[in-house]
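Participant: The following comprises the amino acid sequence and a computationally predicted model.
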Amino acid sequence: MPPTSSPLRLAIVGGGFTGAVLAIHAVRASTGPLDIVVLEPRPELGRGVAYSTRDPNHRINVPSDRLDIVTGETGAATAWLHAQGILPDAACEDGTGAYVPRADYGAYIGAVLTETLAAASDRVRLSHLRTTAAEVRGEAGAWQILTQSGERLAADRVALCFGHAVPALPCRLGPGVAESGRLVADPWAADALAGIGPEASVLVVGTGLTMADVVTSLGAGGHRGPITAVSRRGLLPKAHGLFRMDLDVVGTHPPATALDLLRLVRRQIASVDPALGWHPVVDSLRAALPGLWSSLPAAEKRRVVRRLLPFWEVHRFRIAPQIAAALTEARAAGRLLVERAAVTGLELGADGRIAAQVRPGGGETTRRSFDAVVLCTGPERDVSRNPLVAALLADGTASLDAVGLGLAVDRRSHVLDRDGRPRPGLYAYGPMTRGSFGEMTGAPDIAQHIERTVGDLLAELI
């Protein structure tokens, strides 16, 4: 490193998948000295909530050959999994590819980060602080960060890469419920399901991806009791079909309203070759969504979120074949019942079980007892519950997107202030930006967006 060189100081707030992939691409795209600090409470970078699980039944929900994080290095993830002896594995593979445990993919991301840093060790330094940011403020042409553990850091660029906040409780809890040992508020905690007996009756609040993991884990652990899964719409994640993303689903007349968008998708699915099915239509729409989303009026975006988002998510975020088979088997055996209902309250009954107040759609509330209740309502959609986000919003440094799903950013991921202007040096990536792009939750989408825009972060193009 030349003695006159001054390293670019990059602070990454959040070291899960998004933060680790940003670090990887920043190192690969940079040519000069780079000083990176990652604020992440977990001991390993690259895992976050999704890939910290050690349960082998929690599988990545796309095949490994679609999980590469660098364009032009096709098959790198699958090759690494083979080199580590994780593949081949008959339990992971079906006709569409290998669906490995999420822990193994987290290990892959960590390995790529380690290799990338080693290759650039003469000009790049990365520090991992096991904390998070309490404050981020722009001062004197730079950014000042105060961590939860009391450190003060200065940075030329700050990238917000943390996930959503832990969800709020979906209903009222009566006295003693939280302390009873029968409520699992965090299904991702280590041994979260260990206290559920093999014959226990279980209420799962939520019917999405987390529910699928919980039901699969319970079944693999020998649970035989009845499971009731409830949500307002009773929608289950769909299984995978044929993978293709090259269909022209938008054409020359992009939809201008939420209704137009719905009609477009239905029309394309109805006209597609039956041999393809609906899956390529949904996947091809993903590729076109950022441009399409930016052209929709704000009111129509909000209508999409309010009316269509739950249906989009179960078709977009599909589950591995092994998980789909486990759910199908559980339902066929009568062990899993899925209902459209809302849980309005949980109380501790006289028998020590949890009494749930369950209100079916359009029906009367009933009181039903369960041996255990698992909350699977998914991540918190209100990002302002995150204290750091709340502070950024309060001082005008940042603003919410038009639909309230996350932070407002421009197409290059600059955070927009309360006046809609990009803040020099402040960026956001990952799920918190999905409201600005229409979609930014899946690992491939996040990695591709970071790769396309990281040069702007390094060069600070406004």
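Facilitator: Done, it's in.
Participant: Please count neighbours and contacts with C-alpha atoms only from this point.
Facilitator: Will do.
Participant: After the longest strand seen in the chain, which helix or strand is next? Please name it.
Facilitator: Counting by DSSP state E, the longest strand found in the chain is strand 336-348. Counting by DSSP states H and E, the next helix or strand C-terminal to strand 336-348 is strand 354-360.
Participant: got the angle for the helix or strand that that following strand is followed by vs strand 354-360?
Facilitator: Downstream of strand 354-360, the next assigned helix or strand under DSSP H and E is strand 366-370. Angle between the axes of strand 366-370 and strand 354-360 is 140 degrees (criterion: axes from the mean of the first three to the mean of the last three C-alpha atoms, to 10 degrees).
Participant: another one to put next to it:
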Amino acid sequence: MSTPSQESHVAIIGGGFSGILTAVNLVRLSRRPLRISLINHARPAGRGIAYGTRRPEHLLNVAARNMSAFPDWPDHFVRWLRTRSEYDSVPDHELREKFIPRMTYGDYLRGLIHHFLQSDGVGQAPVTFDLIEGEACDLEPTEAGLTVRLSDGRGLSVDRVVLATGNEPPMGLPGAEALSDHPGWVGNPWSDWERNLPESTGTIILLGTGLTTVDAIITLRALGWLGTMHAVSRHGWLPHAHFRGVDYAEFPPAGVDLASLGLEPLIELMEKHCQILREAGHNPAIIVDKMRPHTQRIWHEFSLEERHTFARDHAARWNVLRHRIAPEIHAQVAGSQITGQLRVHSAMIERVEAAGDRIRVCLDDGKELEGDLVINATGPQTRFTATRSGFLQNLLHRGLVSPDDMDMGI
């Protein structure tokens, strides 16, 4: 390992948002000589799944005013937008509230790479940055530190490693393996599936009702596709729209430490205040916003049993309230429901199977849906030990990482 006066070598595995921001902040804040090697695979650095979209209708889910990459420079993103011709004449109060295309945010991240990682003299200490195009496949401890093994046989000796590998692919579904070569099955919702759409009299089934499904609905509308869409999830809850909140000072109540309450008393307290807000004509999701500064401590204080109970009984509702979308996107999704083009089903998916040229989706309520195209938008795999990443599996086998008690991460 390096001494404080020597150059320390840090490898960052993953070139999406988290990897880029880790590298940028190391450059900004390091007070000692540093070498950074960012190992990126498949997509251009800074353009991971979220910000690598090339669809202009895919918008950020947060207003521009809250999308700065730097908490100590809260207007950094808005000021950067001013350098773009499409925003240079937008009034400031409007620009701050806009929901910007995600591909534009990808441009922003690419700009950070150029300014902070590929320019000299922007940090407090000498920093060398290398962008390595390759796939990390293993990590070997050595007497001097660690060696990152790449799939092409290269090895990189480093002092520390940051894992920024992003979300897992969607979870598997019963019967899906047999459909891998079926033209109507889309196992990866972030592929270019829109290039092979069925006729406008056809049917598309979206498995899931979260943010990825919303992306698909918006893309189908943008393309002018006129067929029928079905969306299926356990509760059938679609994301809510962002809204203007109110100053609700009654939550958390004065003198109440939310982290010390435990799960059930906390749920009761939240439901009580949600009801107060409903009766006053306000959106109860305000309570979720008021919870944000406390959620990490609350989760840390929960017992393992409480965490499992929350994940089983409350997480779906929490995520619907927390993961909001741009009002203009919400209006389009609602419009598809009103016209009958989009039909939402509340049911569990028992299995998927081929039905000739189509695919059949069997639900636990006895219903069967058939589609010309079925897209698995059920969300990323969340069990860490079930990861399909060979790199992460190797780290598990070596004992370099271990799953947490919930098997949701390290």
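Facilitator: Yep, that arrived. Since the model is a prediction, treat every value here as computed from it, not as a measurement.
Participant: ok, back up a step: pull the residues that contact the longest strand of structure 1.
Facilitator: Strand 336-348 of structure 1 is contacted by residues 170-177, 180, 205, 207, 226-234, 327, 330-331, 354-361 when judged by C-alpha atoms under 8 Å, 6 or more residues apart in numbering.
Participant: In structure 2, what stretch matches that strand?
Facilitator: Under TM-score structural alignment, strand 336-348 of structure 1 corresponds to residues 342-354 of structure 2.
Participant: Now find how far off-centre the matching stretch is within its chain.
Facilitator: Relative to its parent chain, stretch 342-354 of structure 2 has a centroid offset of 23 Å by C-alpha atoms, centre = their mean, to the nearest Å.
Participant: what distance separates the start and the end of it?
Facilitator: Distance across stretch 342-354 of structure 2, first residue to last, is 23 Å (C-alpha to C-alpha, to the nearest Å).
Participant: likewise stretch 124-144 of structure 1?
Facilitator: Terminal-residue distance, stretch 124-144 of structure 1 (C-alpha to C-alpha): 21 Å.
Participant: Ok, stretch 154-162 of structure 1 next?
Facilitator: Termini of stretch 154-162 of structure 1 sit 19 Å apart (C-alpha to C-alpha).
Participant: Name the residues that touch that stretch?
Facilitator: The contact list for stretch 154-162 of structure 1 (C-alpha under 8 Å, 6+ apart) reads 8-16, 18-19, 141-145, 425-430, 432, 457.
Participant: The same query, at a cut-off of 7 Å, please.
Facilitator: 8-14, 18-19, 142-145, 425-430 (C-alpha atoms under 7 Å, 6 or more residues apart in numbering).
Participant: in stretch 73-85 of structure 2, what counts as buried?
Facilitator: D75, H76, F77, V78, R79, L81 (16 or more other C-alpha atoms under 10 Å).
Participant: Strands of the stretch 351-462 of structure 1, start to end?
Facilitator: Using DSSP state E, counting those that start in this stretch, the strands assigned to the stretch 351-462 of structure 1 run over residues 354-360, 366-370, 372-375, 414-416, 422-428.
Participant: Ok, the stretch 151-300 of structure 2 next?
Facilitator: 155-158, 160-163, 185-186, 203-207, 228-233.
Participant: hey, which of those is tucked in deepest?
Facilitator: Most buried of the strands of the stretch 151-300 of structure 2, by mean neighbour count (mean count of other C-alpha atoms under 10 Å): strand 203-207, with a mean of 25.
Participant: average distance between it and structure 1?
Facilitator: Strand 203-207 of structure 2: mean distance to aligned residues in structure 1 after superposition is 0.8 Å, counting by mean C-alpha distance after the TM-score superposition for structure 1.
Participant: any chance of the strands of the stretch 151-300 of structure 2 in JSON lines, plus distance to T104 of structure 2?
Facilitator: Listed next are those as JSON lines, based on distance: least, C-alpha to C-alpha, whole Å:
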{"stretch": "strand 155-158", "distance to T104 of structure 2": "33"}
{"stretch": "strand 160-163", "distance to T104 of structure 2": "25"}
{"stretch": "strand 185-186", "distance to T104 of structure 2": "26"}
{"stretch": "strand 203-207", "distance to T104 of structure 2": "26"}
{"stretch": "strand 228-233", "distance to T104 of structure 2": "28"}
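Participant: Please consider this matter closed, and thank you.
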